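Undergrad: 3D model of this:
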Amino acid sequence: MIFAIEEINSSTDLLPGIKLGYRIYDSCVSVPVSVHVAFELTNGEDTVFYEGMNCSRSGVVMAAVGDAGSSPSISVSRVIGPFNIPLVSHFATCACLSDKKQFPTFFRTIPSDHYQADALAKMVKYFGWTWIGAVHSDSDYGNNGMASFLEAALREGICVEYTESFFRTDPQIKIKRVADVIRRSTAKVVLAFTAVGEMKVLLEELALDPPPPRQWIASEAWVTDPNLMRFSFCAGAVGVAIQKSVIPGLRNYLLDLSPSEVAASSVLTEFWEDAFSCSLTESSSLRLLRELSSRNSQSVAERKTNLLL
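TA: Below is the predicted model:
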């Protein structure tokens, strides 16, 4: 996101004469936190929204990008919508957000779950799986997605043995009950319209008493996560994924950052620690910066590339 904004601000073609300022918040996939952030945005507490740039309307939020989740996006849109502040999401797929009467200022760059649910039902029918089980997140994303899928499954002649909903913060006894339904069921195929957090909790519970191998039908939220297919009772997963793309210049942008620049950002610190398998503290970043500066045989970018490899 920072890279994209800097690219726009340095371009003479994209938004000539306009500089974008920003502030990045972490909603923690939490509705209360998202609402709190939304109120901060509408209150315009900061006298200067982005220091160093001569913003024509400092402190006034023109638009918001996010959230990734449907429920947080619904909450934020209800707060900032009456102020005509648009919300553009990259990952909130709930079909309910397409209702322009309720969410007139909500936009997104990803298709509605209405299309995904129909595609999943056709996929199940294609493989001849006419007797399946179904679980879903107890959220706007999961509840609406499952409702759309059940409608599509009925049209395709698919029988659903059970439907179970749960949320990752539910008591362990409820997660166990959902897992027991899967263990006792005769359906060998399970459709999971869940967020990655719920799927992780469910699979870890199933691993305590593994059922016979199950074939999983996955929604886009978790199908591409390789960590969720490491369990022996997962015969495989097939589903709808989001097409990946290569962003020109992003890799070099990340590799050219200095350790001090990374340490100043919690987002970049998390990225570095994950990419380089390290713990980046202020002292360690300074030591690393001195080490990088002392080695003249390679450029900083080349050494970081070696670390990545």
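Undergrad: okay, CA-based contacts and neighbour counts for the rest of this
TA: Noted.
Undergrad: Sort out which residues of the helix ranked longest in the chain are buried, please.
TA: Longest helix in the chain, counting residues (DSSP state H): helix 140-155. Across helix 140-155, burial judged by 16 or more other CA atoms under 10 Å covers 140-146, 148-150, 152-153.
Undergrad: Take the residues you listed and write them to JSON lines, including distance to Leu202.
TA: Below are the buried residues of helix 140-155 laid out as JSON lines (distance: CA to CA, whole Å):
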{"residue": "Asp140", "distance to Leu202": "19"}
{"residue": "Tyr141", "distance to Leu202": "17"}
{"residue": "Gly142", "distance to Leu202": "14"}
{"residue": "Asn143", "distance to Leu202": "17"}
{"residue": "Asn144", "distance to Leu202": "20"}
{"residue": "Gly145", "distance to Leu202": "18"}
{"residue": "Met146", "distance to Leu202": "17"}
{"residue": "Ser148", "distance to Leu202": "22"}
{"residue": "Phe149", "distance to Leu202": "20"}
{"residue": "Leu150", "distance to Leu202": "21"}
{"residue": "Ala152", "distance to Leu202": "25"}
{"residue": "Ala153", "distance to Leu202": "23"}
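Undergrad: To check against the first, give me the structure of this:
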Amino acid sequence: MTEAPATETGDPTHWVLSLSCPDRPGIVHAVAGLLAEHGGNITESQQFGDPLSGLFFMRVQVESAASREELDTALTALASEFGMTWDLDVAGRRMRTLVMVSTAAHCLHDLLFRQQSEGLPVDIVAVVSNHTDLAGVAGFYGIPFHHVPVTKATKPDAEARLLALVEELDVELVVLARYMQILSDDLCRALAGRVINIHHSFLPSFKGARPYAQAHDRGVKLIGATAHYVTGDLDEGPIIEQDVERVDHSRHVEALMALGQDVERRALARAVRWHAEHRVLLDGHRTIVFR
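TA: Down below sits the predicted model:
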């Protein structure tokens, strides 16, 4: 569960509750009843029952004057009864985020701008890179920049330093904004469900290196980008968002890459926003996204 600031009884707080559990009758009634018992006024509610996995998913926004402790205690008891996994947070709280980059600047620029000017609900507390090219971009926005070089020999030390930063800065989300390094299985497990990557192709097609060249070689009529959670299986993590642009035979590889950068920015920003707003729930290798 994400830790949110403690709230004293008094003025109502706008909470967001997300949960999943084995599907059965009475879940919505039980959740709504619990919130009503604590003076809750539900302002938004979405739910989905997956017949394939047999799981039920729900996201609720509610205003309540109850304290965090009261809600935690009540939800813990309800979770025990229904076998729930749940998360309660203050709606709109900016999620502490670390962005990892290499040399491509477009996704980093976009995230920093959206955080500053478009209400993207994240607090980017650091930029980490295996190169120094984008130190100036981070500096322009007043974000601390950490150069962590990676070679085959130094990769374990580099990942240990990353985990130390995550711990030290109380990081909740790591965004790979065109970070051109493969994370180890151990790191993926340590940060499971907390790392979002943007892949510059419409997965599952054109995985791995040089996807735009692969797409051009196949004469595609659509190019795309995929934002997904990172797992130990390269480019196989649960997909959060995808976006596309229509192209034709006249587009050369460089033109596809230029057009693709805008697609990447859009897909990544939406995925980060939805994650920070607790709109994404994992359903095995898939995601449930309450938009």
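Undergrad: Could I get the TM-score for this pair?
TA: For this chain pair, the superposition-based TM-score is 0.30 by TM-score structural alignment, normalised by the length of structure 2; 123 aligned residues with a CA RMSD of 4.7 Å.
Undergrad: Helix or strand next in line after the longest helix of structure 1, which one?
TA: strand 159-166 (DSSP states H and E).
Undergrad: just to revisit the earlier point, just the buried residues of helix 140-155 of structure 1 now: which is nearest Ser260 of structure 1?
TA: Closest to Ser260 of structure 1 out of the buried residues of helix 140-155 of structure 1 is Tyr141 (38.7 Å), distances taken as CA to CA.
Undergrad: Would you quantify the distance from that closest one to Thr163 of structure 1?
TA: Separation of Tyr141 of structure 1 from Thr163 of structure 1 (CA to CA, to the nearest Å) stands at 15 Å.
Undergrad: returning to that earlier point: the buried residues of helix 140-155 of structure 1: which two are farthest apart?
TA: Spatial extent of those (CA to CA) is set by the pair Asp140 and Ala153 at 19.6 Å.
Undergrad: how about stretch 14-24 of structure 2: buried residues?
TA: Of the residues in stretch 14-24 of structure 2, those buried (16+ other CA under 10 Å) are 14-23.
Undergrad: same check, this time on stretch 75-90 of structure 2
TA: 75, 78-79, 82, 84, 86-90.
Undergrad: mind checking the end-to-end distance for that stretch?
TA: So stretch 75-90 of structure 2: terminal residues 15 Å apart, CA to CA.
Undergrad: mind putting the buried residues of stretch 75-90 of structure 2 in TSV, distance to Ser64 of structure 2 and secondary structure included?
TA: Converted to TSV, the buried residues of stretch 75-90 of structure 2 look like this (distance: CA to CA, whole Å; DSSP: H, G, I helix; E, B strand; the rest coil):
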residue	distance to Ser64 of structure 2	secondary structure
Leu75	14	helix
Leu78	18	helix
Ala79	19	helix
Phe82	23	helix
Met84	21	coil
Trp86	18	strand
Asp87	16	strand
Leu88	12	strand
Asp89	12	strand
Val90	11	strand
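Undergrad: which among these gets closest to Tyr212 of structure 2?
TA: Using CA to CA, the buried residues of stretch 75-90 of structure 2 come closest to Tyr212 of structure 2 at Asp87, 38.4 Å.
Undergrad: That closest one is in contact with Leu19, isn't it?
TA: Yes: with contact defined as CA atoms under 8 Å, Asp87 of structure 2 reaches Leu19; the gap is 6.4 Å.
Undergrad: which helices and strands does the host helix or strand of Arg303 of structure 1 pack with?
TA: Here Arg303 of structure 1 sits within helix 300-308, counting by DSSP H and E. Contacts defined by 3 or more CA pairs under 8 Å, 6 or more residues apart in numbering; DSSP states H and E place helix 300-308 of structure 1 against helix 250-255, helix 266-276.
Undergrad: again, only using 6 Å
TA: Applying 3 or more CA pairs under 6 Å, 6 or more residues apart in numbering; DSSP states H and E, we find helix 300-308 of structure 1 packed against no helix or strand.
Undergrad: what ranges do the helices span in the stretch 51-200 of structure 1?
TA: 70-80, 113-126, 140-155, 172-184, 196-207 (DSSP state H, counting those that start in this stretch).
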